[in-house]
Structures are given as C-alpha cells and as structure tokens.
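Peer 1: I need the structure of the sequence given here:
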Amino acid sequence: MLSLPVQPAPAPFAAIFDADTRAAIASGLCIQCRGAKLLCGKARCPILVRWDSMMKTAPMVDRIDLDGSSPPGVFVGRFGYPKVYVGPLVPPVHGDTQILDAPEEWIGHPMEDIVHFRSQLVRGMHRVHVQDVDGGGRIVDQTRELALGTSPADVEVGFARKPHGRVVLDDNVQPFGPSAPLSRFDLGSLKVDQNLDRAFSDTDLRAREAVIDLYERRTPVSKIQRAFSVGAFGIEKNRRFVPTRWSITAVDDTIGKELRERVKTFPLINEIRVHEAIGFDDRFLVVMIPRPWRYELIEAWYPNTLWNPLGRDIVMFGDHEGFEGRTTYASIGGCYYAARLAVGEALARERRQAATVILRETHPGYIMPVGVWNVREHVREALRHLPHRFPSMADTLEYLHTRLDIPMSRYVCTSEVLQYVLHQRTFDDFDLFALPATSASS
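Peer 2: The predicted structure is shown next:
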C-alpha cells in the first residue's frame, strides 16, 4: 500500500471522529475494510454512522400502512445471522418503478439521482432463520415470489411501527430508504420471469449451474443476485437465504470464474488496449495486455473521499490473480469480483484472452457509498467503447500518464501484473517493450 502526501482535511471535520477512528483512517485500514469487516474493532463503522446521521430526513411515510409498486425489490440483511431480516422494498408510488432497482440502467445518472431512486424504497423487515426458505410463512413466500418478478408489482404492507426516516448506505449494496418490521405483506398480480422461475422450480439443479444458465440466457446480473438472496436456487435441501451483500459478491464471483475459464482457452489479443470510463469523480482505466490471463484491480483513494475522509495521503493498494485464479478472498472486497466479471464478459464476447489491470482513481467528488454495481457497470461501460491501442508498453504508460493524476511510477510499484509484464519478458515481447513511438522516431 502506497501513500502520497496531499493537503490534510480541515481540523473541525477531523473532530467528528475519535482518536482510534482517526488512526484507522490515516493508516488506510478503512479503505481495506469499507464497513464490512469492522477491522477497527468498533461495533459499527464510524464512517457509515456519520453518513447515517447526515442522511436522516423527515419521514416519507408517516404512517404504518404503505402501498406502492415494488420495482420489484427485496432485501436480506446480515446482522444476527443465521437469523436475519428479509422483506420487500416498496416505494410510496405506483407505476413504472423498475429503474429504482435496476443498476444496469444507472450509468450516466448523477449520484443525486441514485440516492433519489433508492431513498424512495421503504424496507419491510421480517425475521427468519436462513434455512426457513420453505417454512418461514406467508411473508417469506411472498418475498421470494416478488424476487422472481420481471416487472413492477403492486404491494400493500403494514408495519409494526412507522418507518425510520433515513437512507441506509453500504459500500457493497445499493442505498435504500427507511425501514420497519412488517405486520403484513400483500402482493398483487405479478409477472414472473420465466427463466428465474424455471431455475427455482428445478430443485435438483445446483446453484452454480443455475446462475451460469441464467447469465447465458441474458438475465440481468442484478436480477440473478436478487433471486439468489432469497434462496431460489440450488439443491432443495441446501437452499437458504443469503444476505444481499453476500449474494451480490457470490454471483459476481461465480460468473467471473466461469468466464475466466472460457477466456483462458482463447488466443491472445494482438495489441495493448486502454479503455476508459469516468463517473462520480471515479476514473477507471482498463489496460489489456497480450499475455495469458491475469487480472488486477488497483485503487487509489484521495483524501476527502468516502473511505479516506481525514487522510493526509492518497492511499493506493490492489489485489490480483494469476492464470489459476486466487484461493483467498480479495482484500478490496466485492468490487474486485464485480470488475472481474466485466473484464471476463468483454473478453469472452470477443473470444480473446489478455492480462488486465484496472486502475481506479477515486477523487473527492466520490463522497458516499453507492454499492459495487458502480464498479461493475463503469468497467462494463469502459469496455463497451473502442479502446486506445498501443504497440508497446512504453507508449501505453506514456498515455496513462496523461489520463491519471497520480504518477504512473506509483501504479507500477503497486501493480503485481504490470511488474510481471515489465520484468518477465519472452521472445514474443520484442515489439511490446519497444521505445515509445515519439522516442523511436526522434
């Protein structure tokens, strides 16, 4: 992990956090944790607690009954596992609400739109053991049925108390609005996704095979993740609820591994490529090199960004895998697997193989967590556009220097894949390591 000195955060802002939290932020621990592992030892993430307090609003639903059109959307919590809260996400509006839970359609929208979409969704909560996918009662059955839907469905819910008025933020999961325990849940007519329903009905089909089959049938990844979370896939006796944040990474990882194995059978690309996307003050540079499969995601977080709010330094670190993949969970977390899916998807579509390094440079405009969909969809967006092509690594690094604010030497020092490519040369690399075109012609 590398650090670069920049202007420190103002003292009054630093005073929001206690000394232990300030030390964790300064060390880069918060970037590695992102509220998921509670590496600081606290019961709740101080940064997310701060955002929770800032996002408190006047209640949108000042009553204990609510009706509206669910996108459809559901949420499975993780606290208290194996007894977790499951239930629908319901906005207080009727009509076409599908975009409220369709991250594949959010690219190009400003962060304010995403928060607006998600803050409308009120979360109903019903506590159940994760193994009670069939015996959890009517609320559980209707939650699962809603997760298999393909279009908005009218829903009526009753709450045990008025929903709390705040937007819930998480680095893995899309934001959502206030929540309250359910006393009743009535689901209106619902159009079920036939592919999801087929996978649900096949109780002899393993969950992995169900996920891959649905992906091949062009079911959106977010819909697969939603159905996965309610225990809709797998051998009947093994089915269980999966917390939403875990289901997102599980599906990304499953699809990404399958795509990786396919890509490894294809010929190499024949030039170096650089794809680019920018969103939420987040820059993604995707570098593809004509080498057998390797993959790496490197992130650089400026001070005054979400997970580095007090730091004096830019914090940079990454995770990578070689040809055989990796055997441990990536320290970066879910975004590693989300981006890998997008890379494998693009290479499989082209039937080509490459070593890929993603350079993510996060600037101060990235101020709140919106979920790993941001990484998956922005890398997808980058790979949808024609790349810049280069004959040599020298030309590539020279170009990257113009697109990133941090010196390329810092990225190279952090990157296992770039160092491997630069130092483990083969006879086929003669052109790859030529001088830059400008130098060669002078």
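Peer 1: CA only for contacts and neighbour counts going forward, please
Peer 2: OK.
Peer 1: Quick check, residue 249 in contact with residue 336.
Peer 2: No: using CA atoms under 8 Å, residue 249 is not in contact with residue 336, being 9.1 Å away.
Peer 1: Compare the two (neighbour count), which wins?
Peer 2: residue 336 (27 against 21; other CA atoms under 10 Å).
Peer 1: ok, which stretches of the stretch 1-150 of the chain are helices?
Peer 2: Assigned by DSSP state H, counting those that start in this stretch, the stretch 1-150 of the chain shows helices spanning 11-14, 19-27, 29-33, 46-54, 111-119, 138-147.
Peer 1: For this protein, which residue occupies the most central location?
Peer 2: Centroid check for the chain by CA atoms, centre = their mean gives residue 372 as the closest residue, at 1.4 Å.
Peer 1: Figure out how far stretch 76-86 is from the centre of its chain.
Peer 2: 20 Å (CA atoms, centre = their mean, to the nearest Å).
Peer 1: run this one through as well so I can compare:
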Amino acid sequence: MKDDTILDPVKTKRLSESMKVLYGRSIHLKEEIRGFTPPSSLITDLSYPKVFLGILLSESDRIEYYDNPIFWAKEERRIEDIIRYRSSLINARTISDVYLPRKKSRLYDSILESCLSIKSVDLEVELRKVREAKFIPRVHPFYGFIGSLRNLKVIENPKVPRKVEDINDLKAEEAVYYIYKEGFSDYYISRIFSLGYFGLNHNRKLVPSKWAITAVQSIIERNIRREYFQRSKIVDYIYIFNYKFYGNDFYGILMPGNGEVELIEAILPGSAYSINNKLIIGRDKESGGYYSLRLSFAEFVKDTGLLGNLIVFRIITDEYKIPLGVWVVREGVKKMFFNNLARSSNLYEALSFINSKLIKYNLSIYKLIKYSDLYKQKKITSFI
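Peer 2: Alright, predicted model coming up:
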C-alpha cells in the first residue's frame, strides 16, 4: 500500500475549516514582505523540465520551529502546533527549469545562499498574486499561502558551514555521505540536494523535494550498509519494539538475518489516508516512508553493531488526521528502537505478544503478517 493514498475530500475540507477557526490564520496579503526563512525550500513538479522553485517564509522571528522535524520530534509538539507552524508559511515560488543551477541567476543564488544556512535568514521579498493555499498536499509538508516570487534580497549573512562550502570537487553521492558523517541531518542535506548543490557543475540540476528526500536517504542508507553491516553481529534472539508517534503506532520485530527490511501498514478507518472509512492493509516497498524506515534501521545497526531482519508494522490510527510527511516514519522508527518491549526465541511467540497489543484496534497481527515475505521465508526455512 502506497503511503500517498488520497485523502477523503470531505474530511479534508472540514479539517481545513477547523484549522481556520482554531488558529484564525490572519495575514495581510501584501506583496512586499520583510520576513524570515527557517531556512526551507520547496521544489514541486510542474511539467518536466519545468518545476516550481519555492522558498518558504514567514513574518515571525521564531521561524526555526516552523520547518524542523527534529525539534518537533524531540519536543513531541502536538499535531495542532505543527499545523499552526506550517499554515503560517508563505510559499514564495517561481517557475524554473531544472537546469537552473548550471546557469547564472541572481534569484537562484539568493535562494541557495539562504537555504545553505543552518540558521534562519532575514529576507526582503517581492511577491505578486499572494493567495491562501486551498489544499493540503498529500506528500509535501503543507503551507498556508502561495505567492509568485518576483525578487528576493538576503538582508543578513547566512551562516553556511565551512565543510559544506568545501565540497565542490566531490561527486554528489560522495558529498552527501561526507557531510552526513560530519554530523549534518538528512533533512538539511535533502534541502540543498533539492537545490542542485551537489556534484560537478555541469551535472547539477533542481530536484523535486519529495524525490530529493528519497534520494538522500537512499544514498546514506546504502553507504551505511556498505560500511557497517558486514562487521555487525547478527542478533541471537527476536526483539520486539514499539512506539506511538503522532497517531502512528509502530511495532518492530528484529530477528536473525542479514539486514532485510519490510514495512507493513494498516490504515484504520478515520485516519488521514482512509478511503471510504474502511480498513486498508498492505506492504509498502516504494514510498518515501519505506526509505525513511530503511535509513532509521541502518542508523540503528551503525550505532548498536546489531544486525538482523526487521519487520515494522505501522498502524495509522484515527488520531492521525492530516499527513505530516515522511519524517513521521523517520523519527517514529528512531524512537521505536529505544523502546524494547520484549525478547523472544520464538517468532510465533513474538507475533502473539504483538497481537495482544493490537486488540485495542480490533486488528489481528496474523492478518498483517500475511503480507510479509520475510515471514514466509522464515516459515519455509523452519522446515528445512
């Protein structure tokens, strides 16, 4: 089951209206704005090779909180808080072709300079046709307003790390893994990857944000796997993990194996991804959430030296009223690994244990496990 299943339009409209009532999103829709960017960019598909190149900004000087999944996860900010942060942002965007990083453009240089910064940046922005966003995107983090970007001026010097400035002679994959190992988050790396910052100049191009996130997470996961997996110890037992995060209840089974990963999802009636208010179950091996899971698992192996095959069950409950982005899987699984519920020497015993936890959802683990190839392999090998 893909993670970008369409929202029920009636519920989406109701939620949008309730957001306005709750938070009274008031903003004077003027065309010249002195504001801040977290920093954050957003590049979306138009008609290849054309894309929307956007920078997200707000007039609030506490902008660092407005696009910061690490902060949200650490502080466990409420969904309502995240909605409030995001719905106050303006997506100041312009139409561009993907090859813009290879050309001379003052506007692009200003956006790139702002988004390379690790601190919020003060900007002066000229917009036209500023309007309220009337939809909630299924994949991208949502925002409150859209404006056509005419000009952008950086008022203060962005704080760009020296290690990031000094990677121009590296190929894209080498550069991504290098600055990751230097301690930069995959969120930061995805942002500048999207803006075509990595690689040799003649190869650079803009990448839609949703593709950039998956590409960066895949690059980092692949390199961690290459560097750490072979020297890690395969677990002797079966470990059960659990963490509930923004209405997503994650259960993980780590069992002896060579590092294979599966994501099984159950979308409960009333949740953001629910269709016709019915239960949906399936295996996800292609959406952004799956690649977020793979990276979180790779980091677990790197940090603990323990290796195995992992099955994660993601129960999307009716508390998850609006899709917040793949970072929910990324951070939720990271937290899951810190909460080891039980240890077992028997897979069937482990499944029975999780099944007892799913009763509250009127859900059976035995229905979910049917979608697991790892489970089927385990059953076959038990007879050999």
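Peer 1: Look at residue 173 of the second structure and say how many residues are nearby.
Peer 2: That count, for residue 173 of the second structure with other CA under 10 Å as the rule, works out to 15.
Peer 1: typo on my end, residue 270 of the second structure
Peer 2: 20.
Peer 1: you'd agree it is in a helix?
Peer 2: No: per DSSP: H, G, I helix; E, B strand; the rest coil, residue 270 of the second structure lies outside any helix segment and is coil.
Peer 1: Can you give me the distance of the residue nearest to the centre of the first structure to residue 244 of the first structure?
Peer 2: Distance of residue 372 of the first structure to residue 244 of the first structure, given as CA to CA, to the nearest Å: 12 Å.
Peer 1: do the same with residue 409 of the first structure
Peer 2: From residue 409 of the first structure to residue 244 of the first structure the distance is 38 Å (CA to CA).
Peer 1: cool, and residue 334 of the first structure?
Peer 2: 12 Å.
Peer 1: Reformat the helices of the stretch 1-150 of the first structure as a markdown table; add distance to residue 314 of the first structure and mean neighbour count.
Peer 2: Shown next, in a markdown table, are the helices of the stretch 1-150 of the first structure (distance: least, CA to CA, whole Å; neighbours: other CA atoms under 10 Å):
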| stretch | distance to residue 314 of the first structure | mean neighbour count |
| --- | --- | --- |
| helix 11-14 | 17 | 11 |
| helix 19-27 | 10 | 17 |
| helix 29-33 | 11 | 21 |
| helix 46-54 | 18 | 16 |
| helix 111-119 | 23 | 18 |
| helix 138-147 | 40 | 22 |
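Peer 1: Now render these as a markdown table, adding distance to residue 366 of the first structure.
Peer 2: Shown next, in a markdown table, are those (distance: least, CA to CA, whole Å):
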| stretch | distance to residue 366 of the first structure |
| --- | --- |
| helix 11-14 | 17 |
| helix 19-27 | 16 |
| helix 29-33 | 13 |
| helix 46-54 | 13 |
| helix 111-119 | 9 |
| helix 138-147 | 30 |
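Peer 1: Of those helices, give the one that comes closest to residue 296 of the first structure.
Peer 2: When those are compared by CA to CA, helix 29-33 sits nearest residue 296 of the first structure, at 15.6 Å.
Peer 1: Walking through the first structure, point out its strands one by one.
Peer 2: For the first structure, the strands defined by DSSP state E cover 2-5, 65-70, 74-76, 83-90, 122-129, 153-159, 179-187, 272-279, 282-289, 294-301, 313-321, 355-362, 388-390.
Peer 1: Which among these is found nearest to residue 230 of the first structure?
Peer 2: Using CA to CA, the strands of the first structure put strand 74-76 closest to residue 230 of the first structure, at 7.4 Å.
Peer 1: residue contacts, residue 347 of the second structure?
Peer 2: Residues near residue 347 of the second structure by CA atoms under 8 Å, 6 or more residues apart in numbering: residue 238.
Peer 1: Can you find the partner of residue 210 of the second structure in the first structure?
Peer 2: Alignment note (TM-score structural alignment): residue 210 of the second structure maps to residue 245 of the first structure.
Peer 1: Equivalent analysis for residue 233 of the second structure, please.
Peer 2: Match for residue 233 of the second structure (TM-score structural alignment): residue 267.
Peer 1: With residue 128 of the second structure instead?
Peer 2: Using TM-score structural alignment, the partner of residue 128 of the second structure in the first structure is residue 160.
Peer 1: residues near that match, how many?
Peer 2: Neighbour count for residue 160 of the first structure, taken as other CA under 10 Å: 14.
Peer 1: cool, residue 78 of the second structure as well?
Peer 2: Neighbours around residue 78 of the second structure, by other CA under 10 Å: 12.
Peer 1: any idea of the angle whatever helix or strand residue 19 of the second structure lives in forms with helix 79-87?
Peer 2: Residue 19 of the second structure is part of helix 9-23, with elements assigned from DSSP states H and E. Helix 9-23 of the second structure runs at 90 degrees relative to helix 79-87, counting by axes from the mean of the first three to the mean of the last three CA atoms, to 10 degrees.
Peer 1: Now find how far off-centre helix 9-23 of the second structure is within its chain.
Peer 2: The mean C-alpha position of helix 9-23 of the second structure is separated from the chain mean by 23 Å, CA atoms, centre = their mean.
Peer 1: Under the alignment, what does residue 84 of the second structure map to in the first structure?
Peer 2: With TM-score structural alignment as the criterion, the equivalent of residue 84 of the second structure in the first structure is residue 116.
Peer 1: go on, residue 40 of the second structure?
Peer 2: So, by TM-score structural alignment, residue 40 of the second structure is matched to residue 73.
Peer 1: give me every residue that touches that match.
Peer 2: 88, 89, 90, 101, 146, 147, 226 are the contacts of residue 73 of the first structure under CA under 8 Å, 6+ apart.
Peer 1: Redo those residues as CSV? Include distance to residue 19 of the first structure.
Peer 2: Putting those into CSV (distance: CA to CA, whole Å) gives the following:
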residue, distance to residue 19 of the first structure
88, 39
89, 37
90, 40
101, 38
146, 45
147, 43
226, 39
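Peer 1: still contacting in the second structure, which of these?
Peer 2: Among the contacts of residue 73 of the first structure, the ones still in contact in the second structure (both residues aligned by TM-score structural alignment, their matches' CA atoms under 8 Å) are 88, 89, 90, 101, 147, 226.
Peer 1: quick one: the match of residue 84 of the second structure from residue 409 of the first structure, how far?
Peer 2: On the measure of CA to CA, residue 116 of the first structure and residue 409 of the first structure end up 40 Å apart.
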